[in-house]
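>>> okay, here's the prediction I keep looking at, along with the sequence it came from:
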Amino acid sequence: MALPIRRRPRASGTGPGVVGPARVDRRTKTLTKRLQPGDVAVIDHADLDKVSADALVTVRPAAVVNASASISGRYPNLGPQILIDAGIPVLDDAGPEAMTLIDGDPVRLDGPELWSGERHVATGTLLDAETVRAQMHDARAGLAVQIEAFATNTMEFIRKERDLLLDGVGVPPITTDLDGRHCLIVVRGYHYREDLEALRPYIREYRPVLVGVDGGADAILEAGHRPDLIVGDMDSVSDRALRCGAEIVVHAYRDGRAPGLARVEALGITPVVFPAAGTSEDVAMLLADDSGAELIVAVGTHVTLVEFLDKGRDGQASTFLTRLRVGGKLVDAKGVSQLYRARIPGRLLVTMLLVGMLALFAALASTPAGQVWLQVFAARWDDVWTAITGIVT
């Protein structure tokens, strides 16, 4: 099935196809920060994951050129299908030649061919729904191998971080008070916008400690809140979020190296450093658990096995074990939004009743018929009050 290609006005002699300026970056999440609608995104992303694909769709590029295979066959990753469903042309497995383009070069995608002016840059495979469906079917056969690798990585992580997982050894003290409170950890991952919107009543009533994991801090700000704590390696969080007044915890490698530390200190902020293996969202959960949080609500994190594998990191085994560590404290945002019902405080009900009675009195007093009714009511009330005082005295 042929994929419909959107055509844009072009200069004479450029030939048919999708035309736009190339935006080149090996890191997809870095590229999406400067990508504009109508640009051609040139990436080098094997097994394109759902989060990266969602970020690309949000920007609406004219096309995506991937130097690597968007579906390698290791497991059924979710990203390519998202781009195809959004109607974005994808030139797949274009090879390393695609990465030789210079940012801003005008490029033309003509079927499986990528051109820059008169220069032929690369040849790939133009993905369509049928191709993706066939590749995903074949990739499901690789799940068994990936599960075995996942189990191996899990055992390796247990050997490295046994003391941290079992006894909390190495968790640094923080000034943010989490003891006995709810903690909402936001990762800019799966459906984070929808989950944050659904949790507005919960946030308003329970006032949880808001923890942003890297770019999750910006997600909290975009939702109209302010993070209390920002945890991560600081590679995808904005300076605006870092300056918002939240406490900063820099996730460092186990050997103490912290690439994000210099950036935070350059802003005049003294952060807490947390050396640990695994991902930054693991660090945030371990920190919340060790600091005495009563409940940990996770937004945008991984839940299913495919989501763990779709992240594309061997270290996802740490995420699995961290969830076992925090145990019954951890609740997914969707579970909270489905089970939570906003409670109306009693004083609010009394206030609403009084306001309603005042409004009714004002409406009756403003009409002749209402005034007569109020006079009758006053006379009846006087009779009742006289009878009550007579019985008491």
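Cool, the structure landed. Numbers count the residues shown, from 1 in each chain.

>>> going forward, measure contacts between C-alpha atoms and count neighbours the same way
Fine.

>>> show me the contacts for Ala141.
By C-alpha atoms under 8 Å, 6 or more residues apart in numbering, the contact list for Ala141 reads Tyr75.

>>> how far away is it from Ile147?
Distance, Ala141 to Ile147, using C-alpha to C-alpha, to the nearest Å: 11 Å.

>>> next: Gly335.
Applying C-alpha to C-alpha, the value for Gly335 to Ile147 is 26 Å.

>>> which of the two has more neighbours?
Counting neighbours by other C-alpha atoms under 10 Å for Gly335 and for Ile147 shows that Ile147 has the greater number, 15 against 11.

>>> what helix or strand is the more buried one on?
helix 143-167 (DSSP states H and E).

>>> for that helix, list every residue counted as buried.
Buried residues in helix 143-167, counted by 16 or more other C-alpha atoms under 10 Å: 143, 150, 153-154, 157-158, 161, 164-165.

>>> Val42 belongs to a strand?
Yes. Val42 forms part of a strand when assessed by DSSP: H, G, I helix; E, B strand; the rest coil.

>>> and it, how far is that from Thr386?
Distance, Val42 to Thr386, by C-alpha to C-alpha: 88 Å.

>>> neighbour-wise, which of those two wins?
More crowded of Val42 and Thr386, by other C-alpha under 10 Å: Val42, with 26 against 11.

>>> does that one really touch Asn66, like I thought?
Yes. Between Val42 and Asn66 there is a contact under C-alpha atoms under 8 Å: 6.0 Å.

>>> for the stretch 101-250 of the chain, what spans make up the strands?
Counting by DSSP state E, counting those that start in this stretch, the stretch 101-250 of the chain has strands at residues 106-110, 113-116, 119-123, 125-126, 182-187, 209-213, 229-232, 247-252.

>>> element containing Gly20, please.
Using DSSP H and E, Gly20 falls within strand 18-24.

>>> try it against this one:
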Amino acid sequence: MRLPTVRRTRTVEPGVMAGTARLDRRTKRLVGRLRPGDIAVIDHVDIDRVAADSLVAVGVAAVLNAKPSISGRYPNLGPEVLVQAGIPLIDDLGEVVFEKLREGAHITIEGDAVLLDGETVATGARQDAETVAKAMADAREGLSVQLEAFAANTMEYLKQERDLLLDGVGVPDVETRIAGRHCLIVVRGYDYKADLDVLRPYIREYKPVLIGVDGGADALIESGYTPDMIIGDMDSVTDDVLRCGAEVIVHAYPDGRAPGLARVQSLGVPATTFPAAATSEDLAMLLADEKGAELIVAVGTHANLIEFLDKGRGGMASTFLTRLKVGGKLVDAKGVSRLYRQNISGSSLLLLVLSAIAALASAVAVSTIGKAYLTVVSEWWDNLVFQLGQLF
């Protein structure tokens, strides 16, 4: 059987790069199809850090964005991540890149131009550390406007979902037993891998209810765990994970529409809907709280204003109120991997092993049984040496 030819990105000359284009208007959906060396073509205003981290992790060779990666609304963190990783970022290429390019096309990047079959199809603005720093500085000046909008969104959400926030109205019944247990809620956000790794002893000892929020369910599987529940709009969790046996809660719009429900049902997986205007990670916290969780541990969730804004959606205002609601139970694991890391040097480990051997040898040497064993071993050794001497 003939294997398909795999084209890798190659540098033709300084400032020129050729490779395979992968296109999608949803960055997190595109990440699942990307391979190392691919050129990602996206349509993403204000690239957030989570999206940038996922692109870096995949190993893309370059990112072509139809929209501005920094619009100036707020200082989003994604472009800086890409530039620091040495990944070329070309901005504001326009709708033409999706009209002219097709999935799998072999394209060339020359400076700030994109070429297909030797012809320029789009020209944008190539970003570097200097241009990103300037755009971020300009964006910080307008942060007060975004803060006012965030406050307005927060009040609007409070009016819309006050029954859910205050009384738990609308929280669906679930089969998973939560009352009196710890809940670990995993979002595929900042530092989730490192924090999950550090939390292994906690998970082993307390056996919390494992709740994956969309792609957070995949993160749990990748770390060697099976989620008990999956909550989200089902746009970034894989089919195999949806079939893992976890209880599935589909995030629906306030009017009851749930676009992700059809996908789950097509896989033959039973699911319950949870209509609300909040984000999926907020629904996971509210559900755990309403069902009597003793403690809620959050991994990869959003914890500060810049992260709320960096998520790029007005609905993030719900996170602020949700944290006020469940604050007494909530423990944010963000950055725990940087706060505490178990480091054992090789020399320390060797010293520990040698000390254990020395202690064991001493115990054997002073005990009656140990002396008898030493006598037997000594005689066996003398016989072995004698027999070897006879051979040679």
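Noted; the coordinates are in hand. Here the structure is a predicted model, which means the values were calculated and not measured.

>>> where does the TM-score land?
Superposed pair, TM-score by TM-score structural alignment, normalised by the length of structure 2: 0.84. Supporting alignment: 351 aligned residues with a C-alpha RMSD of 2.6 Å.

>>> and the buried residues of helix 143-167 of structure 1, which two are furthest apart?
Between any two of these, the greatest separation by C-alpha to C-alpha is 29.7 Å, found for Leu143 and Leu164.

>>> check which helix or strand covers Arg263 of structure 2.
helix 259-266.

>>> could you check how far that helix is from the centre of its chain?
Mean-position distance between helix 259-266 of structure 2 and its chain equals 23 Å (C-alpha atoms, centre = their mean, to the nearest Å).

>>> what's the answer for stretch 206-222 of structure 2, then?
For stretch 206-222 of structure 2, the distance to the chain centre is 11 Å (C-alpha atoms, centre = their mean).

>>> what do you get for stretch 37-57 of structure 1?
Offset of stretch 37-57 of structure 1 from its chain centre (C-alpha atoms, centre = their mean): 16 Å.

>>> same deal with stretch 14-33 of structure 1?
Offset of stretch 14-33 of structure 1 from its chain centre (C-alpha atoms, centre = their mean): 23 Å.

>>> and the contacts of it?
With contact meaning C-alpha under 8 Å, 6+ apart, stretch 14-33 of structure 1 is reached by 5-8, 10, 35, 38-45, 52, 55-56, 59, 62-63, 99, 101-111, 117, 236.

>>> and if you look at stretch 153-172 of structure 1?
For stretch 153-172 of structure 1, contacts defined as C-alpha under 8 Å, 6+ apart pick out 272-277, 286-287, 290, 314-315, 317-318, 321-322, 325.

>>> now, these that are in helices?
286-287, 290, 317-318, 321-322, 325 (DSSP state H).

>>> from these, which is closest to Thr176 of structure 1?
Nearest member of these to Thr176 of structure 1, counting by C-alpha to C-alpha, is Leu287, at 10.7 Å.

>>> excluding its backbone neighbours, what's nearest that closest one?
Sequence neighbours aside, Val171 is the residue nearest to Leu287 of structure 1 in space, at 6.5 Å (criterion: C-alpha to C-alpha, 6 or more residues apart in numbering).

>>> again, but for Leu261 of structure 1
Nearest residue to Leu261 of structure 1, sequence neighbours excluded (C-alpha to C-alpha, 6+ apart): Val250, at 6.4 Å.

>>> how close does the strand holding Gly20 of structure 1 sit to structure 2?
Strand 18-24 of structure 1: mean distance to aligned residues in structure 2 after superposition is 0.8 Å, counting by mean C-alpha distance after the TM-score superposition for structure 1.

>>> nearest residue to the residue nearest the centre of structure 2 in space, please, no chain neighbours.
Of all residues in structure 2, the one closest to the mean position by C-alpha atoms, centre = their mean is Arg188, 2.8 Å from it. Of all residues not flanking Arg188 of structure 2 in the chain, Gly216 sits nearest, at 4.7 Å (C-alpha to C-alpha, 6+ apart).

>>> thought that neighbour was touching Leu184?
No. Using C-alpha under 8 Å, Gly216 of structure 2 makes no contact with Leu184, being 10.8 Å away.

>>> how near is Leu309 of structure 1 to Ser72 of structure 1?
From Leu309 of structure 1 across to Ser72 of structure 1, the span is 13 Å (C-alpha to C-alpha).

>>> so for the two, which sits in the more crowded spot?
Neighbour count, other C-alpha under 10 Å: between Leu309 of structure 1 and Ser72, Leu309 has more, with 22 against 18.

>>> my read is the more buried one is in a helix, agree?
Yes. Under three-state DSSP, Leu309 of structure 1 falls within a helix.

>>> and it, what's its match in structure 2?
With TM-score structural alignment as the criterion, Leu309 of structure 1 lines up with Leu309 in structure 2.

>>> which residues touch its match?
Neighbouring residues of Leu309 of structure 2 by C-alpha under 8 Å, 6+ apart: 74, 76, 146, 316.

>>> next one: Ala63 of structure 1
Here Ala63 of structure 1 is in contact with 18, 38-41, 88-91, 109 (criterion: C-alpha under 8 Å, 6+ apart).
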